[in-house]
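Chemist: Take this sequence and fold it.
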Amino acid sequence: MFYPCALQPDGDEALSWVSAELAKLKYRRSTSLAELLESWLASLIQRVVRTFSGESGTFSAFVILLTAAVFVLFAFFAFRYGTVWKKHRKISEHAPAHPALFSDARGSGELFRAADAALENKNPDLAVIERYRGVIRYLEEQHVISVLPGITALEAARLAVRAVGREKLFAENALRFNRIFFGYRHADNDAVALSCQFMTIVTELTLKPLTLPAERTG
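Modeler: Next comes the predicted model:
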């Protein structure tokens, strides 16, 4: 049995066969989102150039600029919230290094001493965190508030406000605690000084008898 001889195309013909084969759909890879965005942006820029150069009057310059502005805003927010998400993930990876808010069993005195020690060790973030914990624990020890498991810094502050007032004082220190505890800010000298002032004011408030509003008589 005889078989036909193998085809022996010349160079140009072989190249055309390979090109035709590779052009088939099965060899095409899917286009990524980044490539699609890049292609769309390039096309948009070309249209803007043609519009302002007078080569094309069919595409509204206003629509082009508006679309470009929307794209820039989208990119900005995607970058911003992507950065925040990475920060939250990084914080969660290191969360076991600090006791969660008020879950540890240390007394207020221990927490205040821990804050002083952190400051001596040049760790102002931990100093502010421990001092706020100490204030909340102190209020609990004085039976001013009752701290439940899982309570947040803001919730503890609201409980304290109901008991002793000074809403602005507690709100500012609770927000400062959250920013530092969750890694949004680092404590500077002002933050450390304000946390010490916060501790002093609260302890003085609880040493005085609480003044309740006088009942109105009809």
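Chemist: drop to CA atoms for contacts and neighbour counts, all remaining ones
Modeler: Will do.
Chemist: what comes into contact with stretch 67-81?
Modeler: Counting contacts by Cα atoms under 8 Å, 6 or more residues apart in numbering, the residues outside stretch 67-81 that touch it are residue 44.
Chemist: change it to 7 Å
Modeler: Surrounding stretch 67-81, not a single residue is in contact under the criterion Cα atoms under 7 Å, 6 or more residues apart in numbering.
Chemist: go on, stretch 192-208?
Modeler: Judged by Cα under 7 Å, 6+ apart, the contacts made with stretch 192-208 from elsewhere in the structure are 124, 128, 131, 135.
Chemist: now do 10 Å
Modeler: Outside of stretch 192-208, the residues within contact range by Cα atoms under 10 Å, 6 or more residues apart in numbering are 112, 115-116, 119, 124-132, 134-136, 138-139, 142-144, 160, 163-166, 169-170, 172-173, 176-177, 187, 189-191.
Chemist: and these, which of them are in helices?
Modeler: Secondary structure of the contacts of stretch 192-208 is defined by DSSP state H; positions in helices are 112, 115-116, 119, 124-132, 134-136, 138-139, 160, 163-164, 169-170, 172-173, 176-177, 189-191.
Chemist: which among the residues you listed end up buried?
Modeler: Among the ones in helices among the contacts of stretch 192-208, those that count as buried by neighbour count (16 or more other Cα atoms under 10 Å) are 112, 115-116, 119, 124-132, 134-136, 138-139, 160, 164, 169-170, 173, 176-177, 191.
Chemist: what separates residue 82 from residue 181, distance-wise?
Modeler: Residue 82 sits 20 Å away from residue 181, going by Cα to Cα, to the nearest Å.
Chemist: ok, now residue 75?
Modeler: As defined by Cα to Cα, residue 75 lies at a distance of 29 Å from residue 181.
Chemist: if I pick residue 86, what's in contact with it?
Modeler: By Cα under 10 Å, 6+ apart, residue 86 lies in contact with residue 92.
Chemist: And the strand or helix carrying it, what's buried?
Modeler: When secondary structure is defined using DSSP states H and E, the element that contains residue 86 is helix 61-93. Residues of helix 61-93 classed as buried under the neighbour-count rule (16+ other Cα under 10 Å) are 61, 64, 68, 91.
Chemist: One more sequence to fold, the one below, so I can look at both together:
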Amino acid sequence: MPSRRTAVLAALAATASAFVAPSLQAPKVAPRHALVEEGAFVPDMERRNIMNLILVFGGALPAVGGLAIPYLLFFIPRGGGGGGGGLPALTKAGDQVTFKSWLDSHQVGSRELVQGLKGDATYLIVDDNKQIRDYGINAVCTHLGCVVPWNKAANKYMCPCHGSQYDETGKVVRGPAPLSLALAHITDNAGVVTFTPWTETDFRTGLNPWWK
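Modeler: Okay, the predicted model is just below:
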């Protein structure tokens, strides 16, 4: 028969075991391959980087190209009108100017702008004999590039920007413009008013053309 002391010790041991906290264990995490559907493609890091670059450049290149291409084209000289080639005079609407249509709608003494060589605004002049003068006068001021209007009352081209003045042939008569207005020959190409480059001596100054 067990002693009283042995019975007490057994009771204390049973009581202590009731206060022991259950062992803590980290929750089990399913392996990565178990989180995706079986057979699904999971790209590795290298493939992900390549895909990101494709997305970035695929969106950026069209935007950059759309801005850069017009900017670069701005610095490329326009074709036509260079060398010995002719270029038809064009109205503001982009229509070719014919001798007949122009003379039918413009009076003697008329000086009106059309698009000339290199796209520059150029004056067509109707002379007293009811004919278009055989040269056009470039309207771009040789000072800072303003378009110079014709002042009929003063019988001059007078720049509104800085006061430069040119006579009725486009020869500079007052600065700050340093040079006369450029010239272009006018020829008849099957009835179309056509500009060709003026490469010989400038009859107004006796000098080689500065715009050549």
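Chemist: Overlay the chains and give the TM-score.
Modeler: The TM-score (TM-score structural alignment, normalised by the length of structure 2) is 0.24; 92 aligned residues with a Cα RMSD of 5.6 Å.
Chemist: Next up, the contacts around residue 119 of structure 1.
Modeler: Taking Cα under 10 Å, 6+ apart, one finds 113, 125-128, 192 in contact with residue 119 of structure 1.
Chemist: now those residues as a markdown table including distance to residue 22 of structure 1?
Modeler: Rendered in a markdown table, the data for those read as follows (distance: Cα to Cα, whole Å):
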| residue | distance to residue 22 of structure 1 |
| --- | --- |
| 113 | 73 |
| 125 | 60 |
| 126 | 62 |
| 127 | 65 |
| 128 | 65 |
| 192 | 67 |
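Chemist: Out of those, which is nearest to residue 20 of structure 1?
Modeler: Within the set of these, residue 125 lies nearest residue 20 of structure 1; the separation is 65.3 Å, counting by Cα to Cα.
Chemist: Go ahead and confirm that closest one touches residue 132.
Modeler: No: under the criterion of Cα atoms under 10 Å, residue 125 of structure 1 lies out of contact with residue 132, with a separation of 11.1 Å.
Chemist: which neighbours do the two share?
Modeler: What both residue 125 of structure 1 and residue 132 touch, as defined by Cα under 10 Å, 6+ apart, is the set 115, 177.
Chemist: how many other residues sit next to residue 199 of structure 1?
Modeler: For residue 199 of structure 1, the tally of surrounding residues (other Cα atoms under 10 Å) stands at 18.
Chemist: Now do it against residue 52 of structure 1, distance only.
Modeler: Per Cα to Cα, residue 199 of structure 1 is found 64 Å from residue 52 of structure 1.
Chemist: same thing with residue 119 of structure 1?
Modeler: As judged by Cα to Cα, residue 119 of structure 1 and residue 52 of structure 1 stand 61 Å apart.
Chemist: Please apply the same query to residue 89 of structure 1.
Modeler: The gap separating residue 89 of structure 1 from residue 52 of structure 1 is 45 Å, by Cα to Cα.
Chemist: can you check residue 168 of structure 1 too?
Modeler: Computed as Cα to Cα, the residue 168 of structure 1 to residue 52 of structure 1 distance reads 55 Å.
Chemist: Just the buried positions in stretch 191-203 of structure 1, please.
Modeler: The neighbour-count check on stretch 191-203 of structure 1 (16+ other Cα under 10 Å) flags 191-192, 194-196, 198-199, 202 as buried.
Chemist: Distance to residue 44 of structure 1 added to these, as a markdown table?
Modeler: Conversion of the buried residues of stretch 191-203 of structure 1 to a markdown table gives the following (distance: Cα to Cα, whole Å):
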| residue | distance to residue 44 of structure 1 |
| --- | --- |
| 191 | 48 |
| 192 | 52 |
| 194 | 52 |
| 195 | 53 |
| 196 | 57 |
| 198 | 56 |
| 199 | 59 |
| 202 | 60 |
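Chemist: Show me those that map onto helices.
Modeler: Per DSSP H, the subset of the buried residues of stretch 191-203 of structure 1 in helices is 191-192, 194-196, 198-199, 202.
Chemist: Let me know the closest of these to residue 14 of structure 1.
Modeler: Using Cα to Cα, the shortest approach to residue 14 of structure 1 within these belongs to residue 191, at 75.2 Å.
Chemist: residues touching that closest one, list them.
Modeler: 124-125, 127-128, 173, 176-177, 180, 197.
Chemist: from the residues you listed, which is closest to residue 43 of structure 1?
Modeler: Sorting the contacts of residue 191 of structure 1 by distance to residue 43 of structure 1 puts residue 180 at the head of the list, at 44.9 Å, by Cα to Cα.
Chemist: tell me the secondary structure for the closest one?
Modeler: In three-state terms, and counting by DSSP: H, G, I helix; E, B strand; the rest coil, residue 180 of structure 1 is helix.
Chemist: wait, what's in contact with residue 40 of structure 1?
Modeler: Residues touching residue 40 of structure 1, when contacts are defined by Cα under 10 Å, 6+ apart, comprise 34, 46.
Chemist: Work out for me the element it sits within.
Modeler: Once you assign secondary structure using DSSP H and E, residue 40 of structure 1 falls within helix 33-53.
Chemist: From residue 159 of structure 1, how far off is residue 129 of structure 1?
Modeler: To residue 159 of structure 1, residue 129 of structure 1 is 19 Å away according to Cα to Cα.
Chemist: Could you list every helix and strand in contact with the longest helix seen in structure 2?
Modeler: If each helix of structure 2 is counted by residues according to DSSP H, the longest one is helix 45-74. Here helix 45-74 of structure 2 touches no other helix or strand, going by 3 or more Cα pairs under 10 Å, 6 or more residues apart in numbering; DSSP states H and E.
Chemist: Following the chain onward from it, which element is next?
Modeler: Using DSSP H and E, the helix or strand that follows helix 45-74 of structure 2 in sequence is strand 87-88.
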